[in-house]
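> no FASTA, just this:
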């Protein structure tokens, strides 16, 4: 006896009959019976993987954000913030989903073991009033199973919907940044023009969404009084076609509209928006938490101001670790220097140095060092020397002898110099650096001061040589 391919595909291994739709696909009822297993499988695979993503994103962001400027800097930051926030939000949602499904499985096990459910008459430790109250509140175990199943399915669907939405936002942001960068490259002054173009494109996107809502109101009012609404209707239909290309409604619409129409519509939109905004806030907090010692206000004595005028471990290469990755400060090898020369590395940060260099270094062609050979090295030193002031114990140190340096171990470029310590007394000395000494007290180009105390210990080197 021959069977069609559809019949064979729809027949399970255990031999039970499987309902088949007229189109030959397995029926919804059969799929629904397996959806809980699929949900657990997907959640289990994603939850642990998603918790590892923020760390990898942070490492990639730290490694690349230093080298970016302008639109590239914003793009790198946006990608990190979105990726980190979404990863934490989705991982938490899937973890809660697994917990709810575990609760649901436990209820099913109890239902199978005790088909009668709660035996209220045997709860003799409770009075009749308490029993009636709890019975009304908890309901039957079958109802609890239904509630848990419903909640788990809704949470799983909302998690997938949020992931799709954030992916769409990411794609839209990438397209927006690329278009803005192209406009900036065509008209020159790439970063400024790109920012203006990006803002204009985003404003146009928001204006279009507002225009659609306004058109709907106008159409409803005109039709209510019997007037023609052909003009607004054509405008609305054209906007809908445009946004159908920009927003993947075929992908997001089934989930979003089903949830929105079956749940409290306004509450759903509020929660939906808060989750998206919250995901971005989480990414921003990750950045702040990585650059600050602590977000908790518990240091009333040893304050940040006290430490700034004391010692910061990020200034000493021997003390730096992965937590100092965002603290791109001037550095010396250690807090104790036994050699005759002190090595000082001054990092170059394009986001801050480039705008100031364009103003203070007129010899740069269009703000860029286009020289070749030794001239390129000398121009880099001369330009950065105008940005920095270096002194030891109040005596200014010229930067003429510094040279450009690339340090792959730190992922930075900058200037390095070897300051002679001959004639200085053993003990504490204070190395001070000032960036943009004429700058304001606030803003990205504000005056920045760095204090690096160190102890000159030539006796150690002499003892090692004697030994």
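Now that the structure is in, tell me what you want to look at. Bear in mind that the values here come from a model prediction, so they are computed numbers and not experimental data.
> contacts, neighbours, all on C-alpha from now
Fine.
> assign a three-state SS to residue 432, would you?
Here residue 432 is strand, with the state taken from DSSP: H, G, I helix; E, B strand; the rest coil.
> who are the contact partners of the closest residue to it other than its chain neighbours?
Leaving aside its sequence neighbours, residue 432 sits nearest to residue 451 (C-alpha to C-alpha, 6 or more residues apart in numbering; 4.7 Å). By C-alpha atoms under 8 Å, 6 or more residues apart in numbering, the contact set of residue 451 is 308-311, 430-433.
> out of these, which is nearest to residue 186?
Nearest to residue 186, judged by C-alpha to C-alpha, of the contacts of residue 451 is residue 433 at 39.3 Å.
> identify the residues contacting the closest one.
With C-alpha under 8 Å, 6+ apart, residue 433 has these contacts: 388-391, 449-451.
> before we move on, what about residue 163?
86, 90.
> can you tell me the helix or strand for it?
helix 141-187 (DSSP states H and E).
> next secondary structure after that helix?
helix 190-224.
> could you give the angle of that following helix to helix 141-187?
Helix 190-224 and helix 141-187 meet at an angle of 130 degrees, taking axes from the mean of the first three to the mean of the last three C-alpha atoms, to 10 degrees as the criterion.
> presented hereafter is structure B, for comparison with structure A:
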């Protein structure tokens, strides 16, 4: 009577008998490629945060249409996730680079001294110390193997965690895009209703997916022959295969409790760092960075008493976007003031509420219609913005459309004559109407006027 063969998982047929040896040769020669990747990644991750900051500034100026949570905080959180991932990668690659370089040095040392550490030949140790070091340290060959494994684990763990974070960041980006599409396609009267409905639907779908995954993962369902195929398909549908290869390798090789402790520790440290990045970005975006400073007799949130370098073309960092308004310098020597008013996308909603474009005659040519529309747009800005030099109001500042030569920002420009300015400190002030059409401060720039003799 033939006994049944034990169950074995199906494996694809091997193409050659030398495939295990090829894999062994590949892994033994991958260290030099790992060093190259780590070095390149160190350079890339250092430059990525600055690129993300400029990308977030571009979004806030050119794309952001509202100041609610989705438009203001969610993009900041997305950038904080990616920035935190880049810093985590930098730390992981730096540790890997150092460890792998040390490993290469030990391999070279072993090539020179094939016997490794001969504890019985160490003359400046006692017999007891030789025995204990031999027990605790082991051979040089074993240490090289352990170090090689740790290098590989760091490499794999860094990529798996960053892929996981990119999935979260991508979901945030898709949510922001959905919100923006709804805002563009729907009229304002219908937008809020549809937005709340979509938010409820997405919340319910995500809750159902999470609860279903939790229930199907219970042992009584997971191990049940009737539900096992469903659980498998569900797990497969909501998993990334590259992460699965790494995660399942760890889960099958490391005890469950050890994995839990390590994951909790790593995720706690990372999300605390990510949360701190998000808070810093929000604080800086709100102009409240001085709350983190401990100086008792200084405040940087009093516009009439603060010289903000961003408001002066000669002091602002090259390429840094103008927050609201800028002039050519903090010390004006010329008999004029060159004024630039930035036009963020966020301003569209406010202007659309207050001003309704006229119905232009159909008989107008395209060029005539464009000229009339441009003149009407400029009159809207001159009505909306009040421009003051000290206490003098410019009733017709003479705005023109422009694109800033340094930052590429679109906005308004004009030249204000400084004939009536006093020598010394002066104040440029722009106001906008509030809900009752009362002028409220929009931006205030203190500057010095020192005319040329």
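Cool, got the structure. This structure is a prediction, so every number in the text was calculated from the model and none was measured.
> one step back: any idea how far residue 75 of the second structure is from the corresponding residue of the second structure for the residue nearest to residue 432 of the first structure?
Matched by TM-score structural alignment, residue 451 of the first structure corresponds to residue 444 in the second structure. Taking C-alpha to C-alpha, to the nearest Å as the criterion, residue 444 of the second structure is separated from residue 75 of the second structure by 28 Å.
> quick one: average offset of the strand or helix carrying the residue nearest to residue 432 of the first structure versus the second structure, please.
Secondary structure assignment for residue 451 of the first structure, by DSSP H and E: strand 448-456. In this overlay with the second structure, the average offset of strand 448-456 of the first structure from its partner residues is 3.2 Å by mean C-alpha distance after the TM-score superposition for the first structure.
> show me which residues of that strand are buried.
With burial defined by 16 or more other C-alpha atoms under 10 Å, the residues of strand 448-456 of the first structure counted as buried are 448, 450-456.
> mind putting the residues you listed in a markdown table, distance to residue 137 of the first structure included?
Below are the buried residues of strand 448-456 of the first structure laid out as a markdown table (distance: C-alpha to C-alpha, whole Å):
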| residue | distance to residue 137 of the first structure |
| --- | --- |
| 448 | 62 |
| 450 | 64 |
| 451 | 65 |
| 452 | 66 |
| 453 | 67 |
| 454 | 69 |
| 455 | 71 |
| 456 | 75 |
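> pick the one among these closest to residue 22 of the first structure.
Distances from residue 22 of the first structure to the buried residues of strand 448-456 of the first structure, taken by C-alpha to C-alpha, are shortest for residue 448, at 73.4 Å.
> leaving out sequence neighbours, find the closest residue to that closest one.
For residue 448 of the first structure, ignoring the flanking residues on the chain, the nearest one in space by C-alpha to C-alpha, 6+ apart is residue 435 at 5.1 Å.
> where's the one you found relative to residue 450 of the first structure, distance?
With C-alpha to C-alpha as the criterion, residue 435 of the first structure and residue 450 of the first structure are 8 Å apart.
> you'd agree residue 85 of the first structure is up against residue 282?
Yes: with contacts counted by C-alpha atoms under 8 Å, residue 85 of the first structure reaches residue 282, the gap being 5.0 Å.
> what about stretch 179-191 of the first structure, distance to the chain center?
With C-alpha atoms, centre = their mean, to the nearest Å as the basis, stretch 179-191 of the first structure stands 25 Å off its chain's centre.
> appreciated, that's everything.
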